[in-house]
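*Asks:* next one to model:
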Amino acid sequence: MFIVGVITFILATLHISINCVRMMRGYVDHSSLVGGPVGYLGILPQWDNVFKNTIYTAQSIVGDSVAVYRCWVLWNRSFFVVSIPLLMVLGSAVSAVMAFVVSVKAPPGTTMSESSLDVWIKIFYVLAVAQNIITTTLMGWRIAAADNQVATYRLGRGNLIPVLRILVESAALYLTAQIILLVLYLCDKNAQFIALEAITPIIQGITFNAMTIRITLRSQSQSSAHTVEIATDAHRPTIGSMPLRHISVTVTQTKHTDYDTESQSAREIK
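*Replies:* Coordinates of the predicted model:
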């Protein structure tokens, strides 16, 4: 996870850097040329545009691969369970490569909707959304089922439901951004570019790192609480290394008294 975090951080940094370069070149260097900034930013085979889209697809594929890996671990490393999401990630990679080839070979002045690039972009977005829905559902189902199985044997609150909440919150944010991007792209709205540029920091900063940090902090908090509890219970007698707990025991006693009725009556008359 540390290596993946470093990779996503580098990709996110490159993505925002190339966006700054494109903004400066479009609104400063090409502001007085034919077409202006919009004309420059819309050139498909421009090297910075191709590089930016390549970084975005790489970041998205890395994030989707991590989701498949986590799902694979939770399901006892069963490739059968993650076979469909894994095929979807491979399909996203293929569509990304094809989009890269088409954008490089596109003639000047060609827009995304006028070339075969449009088809590959739609395939990439649809596969990404479907894959995240499947992996999030599988992970949530697995954690909820495990928590339900141990519910009758544990004392106090479980530790799995908070982890499930963190997982679902992070995945839902990423999935929502992807759905918004897909809808805006299908509707051909310019707001799609806002959602597109927001996907990369969401993957790196929220979906991956924030989820890892939240789970780590929760684990450390539980470890500290467990240490304090052990120190508090140190004075209690133990069997081996297991501390004994105080339990309440209620004992009910029933007393029966038998006596001779005739002897008792004679003593009372006398």
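
*Asks:* going forward, measure contacts between C-alpha atoms and count neighbours the same way
*Replies:* Fine.

*Asks:* report the distance from the helix or strand containing residue 217 to the chain centre.
*Replies:* Using DSSP states H and E, the element containing residue 217 is helix 209-232. Relative to its chain's centre, helix 209-232 lies at 20 Å (CA atoms, centre = their mean, to the nearest Å).

*Asks:* helices or strands next to that helix in the packing?
*Replies:* Packing contacts for helix 209-232, counted by 3 or more CA pairs under 8 Å, 6 or more residues apart in numbering; DSSP states H and E, involve helix 160-186.

*Asks:* and the helix it packs on, what other elements does it pack with?
*Replies:* Using 3+ CA pairs under 8 Å, 6+ apart: helix 160-186 touches helix 117-150, helix 192-201, helix 209-232.

*Asks:* make TSV from these and add distance to residue 94 and mean neighbour count to it.
*Replies:* Output for the helices and strands packed on helix 160-186, formatted as TSV (distance: least, CA to CA, whole Å; neighbours: other CA atoms under 10 Å):
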stretch	distance to residue 94	mean neighbour count
helix 117-150	9	18
helix 192-201	19	18
helix 209-232	27	13
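
*Asks:* nearest to residue 19, out of the ones you listed?
*Replies:* helix 192-201 (8.6 Å; CA to CA).

*Asks:* returning to what we had before: right, and the helices and strands packed on helix 160-186 - which one's nearest residue 27?
*Replies:* So among the helices and strands packed on helix 160-186, helix 192-201 is nearest, using CA to CA, at 16.6 Å.

*Asks:* before we go on, could you also do this sequence so I can check it against the first one:
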Amino acid sequence: MTLIGMPRDAAVTMSLTLECILYGISIFMFLGTICALTHNRHMHDIDRPSLVVAVLLLILSTAHVVVNIFRAEDGLVKHRDIFPGGPTAFFADVSQSTYLIKSALYVMQTLLADGIIYRCYVVWQSARVIILPCILWCSVAVTGVHAVYSCSQSSRSIFAAELARWIEVFLVSTIATNLLSSGLLAYRIWLVERSASTMRTQETSLMPILRVLVDSAVLYTAVLFPALICFLFSNTGEVVVVDMAMPIMSIAFYMVLVRIAINRNRRFTTFPKSTTSETQQGDSQQYPMSPLQFHASKITHSNGHLVYGSGKGQSSTDFE
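*Replies:* Modelled structure (predicted):
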């Protein structure tokens, strides 16, 4: 099979460099996320699921960077002169243990990052809404596990027809899961914002949250589409794009929590502006930061959380 793109050893060097840079950024984002989740909160108020996912993403991305460093050392230093075909052949061998480990880590991180399905369920409070995203998530799991297993049974190129098909389906399923879940989540928040805008008495809005969700989905998808194109055209650039995807998945997750925290702090430190001079002269009372509620679907600001619920008397759910 004729491959296009840069030599594999050059691709591995570039991918490791870019991944390390993005990994450094993700470390700072992780620290910001921990601060956003724990600052000025009691232990029982901390969003534990988000905290656990944030830590797991850091662990997986760290392990991926470490494995890639060992893989680069093996191919470029240890086995440079003893592996048949040199570094290019070494990095093309998908049965190498380091390649299998990094691929397994990538699949696990993808499944964890696609946990946005849970947020979708939290906001909609309906299992029907997440049926299709769950099916797509299962497709990601099945194709990802099978692709890693196929690599362990073959020493051929990753672009071999039978292996490439599984990887392509894996990437398509991942893109579809991300776009569908993010779209459903954004649509629900837009509906809540539209309903609340007619009765809002203070300067609060869900639009910043909507924008950050869209930004996160676009960022994640922007790295998956090039990876899919590289596989379709047997381009060795897939090495660079796929390795970059690991820290980007973490960054996309962290940026949502960090920007929600920033928006929350702005809301609590900004007083509503008076709309008329008469109000300024006759009444200096400021509107309190009271919960904003409506009957069919409600959103409440409580302890810095965005709390969603439906109907009167039903339990609400935090969304971070």
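
*Asks:* not counting sequence-adjacent ones, nearest residue to residue 93 of structure 1?
*Replies:* residue 61 (6.9 Å; CA to CA, 6 or more residues apart in numbering).

*Asks:* next one: residue 116 of structure 1
*Replies:* Using CA to CA, 6+ apart, the nearest residue to residue 116 of structure 1 is residue 102, at 7.1 Å.

*Asks:* counterpart of the one you found over in structure 2?
*Replies:* Aligned counterpart of residue 102 of structure 1 in structure 2: residue 150 (TM-score structural alignment).

*Asks:* again with residue 167 of structure 1
*Replies:* That one, residue 167 of structure 1, aligns with residue 213 by TM-score structural alignment.

*Asks:* same question, residue 39 of structure 1
*Replies:* Using TM-score structural alignment, residue 39 of structure 1 lines up with residue 89 in structure 2.

*Asks:* run a quick neighbour tally on that match.
*Replies:* 17 (other CA atoms under 10 Å).

*Asks:* sec struct for it, please.
*Replies:* Under the three-state scheme (DSSP: H, G, I helix; E, B strand; the rest coil), residue 89 of structure 2 adopts helix.

*Asks:* can you say which of the helices and strands packed on helix 160-186 of structure 1 is nearest to residue 10 of structure 1?
*Replies:* helix 192-201 (11.1 Å).

*Asks:* just want the angle from the closest one to helix 160-186.
*Replies:* Relative orientation of helix 192-201 of structure 1 versus helix 160-186 (axes from the mean of the first three to the mean of the last three CA atoms, to 10 degrees): 150 degrees.

*Asks:* helix 192-201 of structure 1 maps to which residues in structure 2?
*Replies:* Helix 192-201 of structure 1 covers residues 238-247 of structure 2 once aligned (TM-score structural alignment).

*Asks:* average offset of that stretch relative to structure 1?
*Replies:* Its matched residues in structure 1 lie on average 0.8 Å from stretch 238-247 of structure 2 after superposition (mean CA distance after the TM-score superposition for structure 1).

*Asks:* returning to what we had before: mind putting the helices and strands packed on helix 160-186 of structure 1 into JSON lines with distance to residue 73 of structure 1?
*Replies:* Converted to JSON lines, these look like this (distance: least, CA to CA, whole Å):
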{"stretch": "helix 117-150", "distance to residue 73 of structure 1": "9"}
{"stretch": "helix 192-201", "distance to residue 73 of structure 1": "25"}
{"stretch": "helix 209-232", "distance to residue 73 of structure 1": "15"}
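
*Asks:* looking at those helices, spot the one closest to residue 159 of structure 1.
*Replies:* Once those are compared by CA to CA, helix 117-150 is nearest, at 8.1 Å.

*Asks:* which stretch of structure 2 lines up against that closest one?
*Replies:* Against structure 2, helix 117-150 of structure 1 falls on residues 163-196 (TM-score structural alignment).

*Asks:* for the matching stretch, give me the average deviation versus structure 1.
*Replies:* Relative to structure 1, stretch 163-196 of structure 2 is 1.1 Å off (mean CA distance after the TM-score superposition for structure 1).

*Asks:* of all the helices and strands packed on helix 160-186 of structure 1, which lies closest to residue 52 of structure 1?
*Replies:* helix 192-201 (9.7 Å).

*Asks:* what packs against that closest one?
*Replies:* helix 2-24, helix 47-74, helix 160-186.

*Asks:* which of these sits most buried?
*Replies:* Neighbour counts (mean count of other CA atoms under 10 Å) averaged over each of those peak at helix 47-74, with a mean of 19.

*Asks:* pretty sure the match of residue 167 of structure 1 is touching residue 187, no?
*Replies:* No - Residue 213 of structure 2 lies out of contact with residue 187 (CA atoms under 8 Å); the separation is 10.5 Å.
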